[in-house]
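**Student:** below: sequence and its predicted model.
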Amino acid sequence: MPELLLPEYDLPRAPKSALLSLNRCNLPARVIASLEYQQKPAPLELDGVRALYADLLEHLAQEESPEPRLQAFRNYMTLRFRLPADDLPESDLAEPQPRPKANYNRLLRGWFFDSDSREGAVWKGWVESRFGLLTRFHKEPIPGPESDAYDRFMEERIRGIYNTNALDTQLDLLYTFCQHELVRQYPGRTHLRLYRGSVGKLFGELSDNQPLKLFNNLSSFSLDPEEALRFGHKILEVEVPLTKIVCFDSLLPGQLHGEKEYMVLGGLYRVAPYRGVTSAEQHQ
């Protein structure tokens, strides 16, 4: 059981309008969204996943190489949720059962193509349900859950999950698989330096003048500052806890085509302006 982190009252906190009082995680939303969590993260475990899917987790733990783990995960998802085998490259399943429904693969492709798409609405709704972080932007600013903008977001989310097969559970397992692989890729590390282009205002700053940014409940970051320019002309450098990374483009090789893109849970973050020089600036 991780040590319960509680936000310190002398530090800025994420506004209540960005948080839900309940979630399906071992830590409350106010902790996940806090500056303290960014500095000292603890494992995030979704309710029921470890108990209900112990067979998958044990199988992954026994595999030493990433390729067999990936194949085991894909095959498990295909069989467990009756997904179309032809949606998974190089599948060994002999009898695919096509179901023209949204699944975790299609949601990933939709997100990396456009985070404001219907698939993006499903992703953001899943983050609300599991982590208690409210959506603050989807095609337009969302001031709160009682706003018309939030109603429009929810309508799109509902259309996205209609007639699907345990879609939220598929995303639960994808996040869990992502966390398993990050621990293997970065043993002993707790953070990854990522970059995000920004066009909005900063949330404020600390007493040492370090700027703060309140990110949407799910946002795209990049491992490459050049690619971060796609999201805004001001590049922010962020130390992101590995536990707040939901997925990344190379997690499923051959399936996703992002550019070193990472899907990151939102909340309040210490950020820093990127001090490097981009190729565009070099040619000015």
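**Tutor:** Received the coordinates, thanks.
**Student:** from here on, contacts and neighbour counts on C-alpha atoms
**Tutor:** Fine.
**Student:** buried set for the host helix or strand of residue 183?
**Tutor:** If you go by DSSP states H and E, residue 183 is part of helix 167-185. Going by neighbour count (16 or more other Cα atoms under 10 Å), the buried part of helix 167-185 is 167-168, 170-182.
**Student:** and residue 136, what does it touch?
**Tutor:** 18, 142, 143, 144, 216, 217 (Cα atoms under 8 Å, 6 or more residues apart in numbering).
**Student:** out of the residues you listed, which are buried?
**Tutor:** 18, 142, 144, 216, 217.
**Student:** residue 215 and residue 263 touch, don't they?
**Tutor:** No: using Cα atoms under 8 Å, residue 215 is not in contact with residue 263, being 11.8 Å away.
**Student:** neighbour count winner among these two?
**Tutor:** residue 215 (24 against 20; other Cα atoms under 10 Å).
**Student:** which stretches of the stretch 101-250 of the chain form strands?
**Tutor:** Using DSSP state E, counting those that start in this stretch, the strands of the stretch 101-250 of the chain run over 191-198, 204-205, 211-222, 234-241, 245-248.
**Student:** alongside the first one, take a look at this:
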Amino acid sequence: MDVAADELDQPRRWYGTNLVGVPTRVLASATFNTNPVPLAIAGTRESHNGLFALLERSQDLSEAQDMFVHYLSIAFGLRKPDADELRGMGASEQRRWHSSWRKLLQGWGMDANGLAGAVLKGWAESRFGLVPNFHKAPLGRFPSPAWVNYLQEKTSSRHNNNNIHQQFDLLFEFCQWALRHGHLAGSAPPAKHLHLWRGSNPCDEQVIAGRLQNRRCTVRLNNLVSFSLSAEDASCFGDWVFEVQVPICKVLVFPGLLPGQVLQGEQEVLALGGDYEVMARYA
């Protein structure tokens, strides 16, 4: 009885299914992160096979970017209406134009614990079954004020409309396509992992096995997290720096994937979290 009750109020134990066909507890585990398999969000490529057929004919990443942005602009009505069109719309229709993959990523870059960050964490929760463990405050046992705030923000109509989850489904699949085709900084396709770093301050509560002082340990990261391409960049974000092997199948955005300013950090990689074996050092 006590064990069952204990599991009910631990949100990370809620999910058993997702849209990628890998059990959530496996997907979140350090074992999966060490030995990953490719992931695909069910129905996304099948529903937009025209886009991916075009991408296969692209000559380089720049051409693929143009195809991707143009396709989403048409599919989700992301072109901003001109003044005459706006005058013919009601207030609720005008607000719809604010919900786009680019604006949410820019919002994440400004504050991962803001409204945009909540919607993105909600997307990762919905598609991969990964429950967040932090949003403004630790998301521990449910219910709690921190959980109520997160649930309100992730469903806020300010960002959570215009099929925003479907937009990020396509972004994830586009990123996976680009990585498989070797478009990360013009490199050859990585085998299974990207060698990345993450700076962090509140570290003790993240450690679930081992000790920071022994360098090798296992940490539990949020369901969606930012990494850096270098230890020097990561050290700007915390006193401790984690050296991590991140599966390419968990990457949502990498530098150069998208045109224009997207994330604040030029060397920032956005990827799914979970339990990671890391090498830790004090910056």
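**Tutor:** Structure's in. What do you need? Values in this document were obtained by computation on a predicted structure and should not be read as measured data.
**Student:** drop the TM-score for these two in here.
**Tutor:** Aligned and superposed, the two chains score 0.82 in TM-score terms (TM-score structural alignment, normalised by the length of the second structure); 251 aligned residues with a Cα RMSD of 2.4 Å.
**Student:** biggest separation within the buried residues of helix 167-185 of the first structure, which pair?
**Tutor:** 167 and 182 (22.7 Å; Cα to Cα).
**Student:** excluding sequence neighbours, find me the nearest residue to the equivalent of residue 45 of the first structure over in the second structure.
**Tutor:** Aligning on TM-score structural alignment places residue 45 of the first structure opposite residue 40 in the second structure. Distances taken as Cα to Cα, 6 or more residues apart in numbering put residue 20 closest to residue 40 of the second structure, at 5.5 Å, once the chain neighbours are dropped.
**Student:** count of neighbours near the one you found?
**Tutor:** 17.
**Student:** which residues touch it?
**Tutor:** 39, 40, 41, 42, 127, 128.
**Student:** so what corresponds to the last one in the first structure?
**Tutor:** I take that to be residue 128 of the second structure. Checking TM-score structural alignment: residue 128 of the second structure goes with residue 131.
**Student:** contacting residues for that match?
**Tutor:** By Cα under 8 Å, 6+ apart, the neighbours of residue 131 of the first structure are 23, 24, 25, 28, 29, 32.
**Student:** ok, so of those residues, who is nearest residue 192 of the first structure?
**Tutor:** Using Cα to Cα, the contacts of residue 131 of the first structure come closest to residue 192 of the first structure at residue 32, 16.6 Å.
**Student:** how about the contacts made by the closest residue in space to residue 268 of the second structure that isn't next to it in sequence?
**Tutor:** Closest residue in space to residue 268 of the second structure, ignoring its immediate chain neighbours: residue 228 at 4.9 Å, by Cα to Cα, 6+ apart. By Cα under 8 Å, 6+ apart, the contact list for residue 228 of the second structure reads 196, 197, 198, 234, 267, 268, 269.
**Student:** ok, those residues in the first structure: which stay?
**Tutor:** Of the contacts of residue 228 of the second structure, the ones still in contact in the first structure (both residues aligned by TM-score structural alignment, their matches' Cα atoms under 8 Å) are 196, 197, 198, 234, 267, 268, 269.
**Student:** for the strands of the stretch 101-250 of the first structure, give me JSON lines that also has distance to residue 119 of the first structure.
**Tutor:** Formatted as JSON lines, the strands of the stretch 101-250 of the first structure follow (distance: least, Cα to Cα, whole Å):
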{"stretch": "strand 191-198", "distance to residue 119 of the first structure": "21"}
{"stretch": "strand 204-205", "distance to residue 119 of the first structure": "31"}
{"stretch": "strand 211-222", "distance to residue 119 of the first structure": "12"}
{"stretch": "strand 234-241", "distance to residue 119 of the first structure": "24"}
{"stretch": "strand 245-248", "distance to residue 119 of the first structure": "14"}
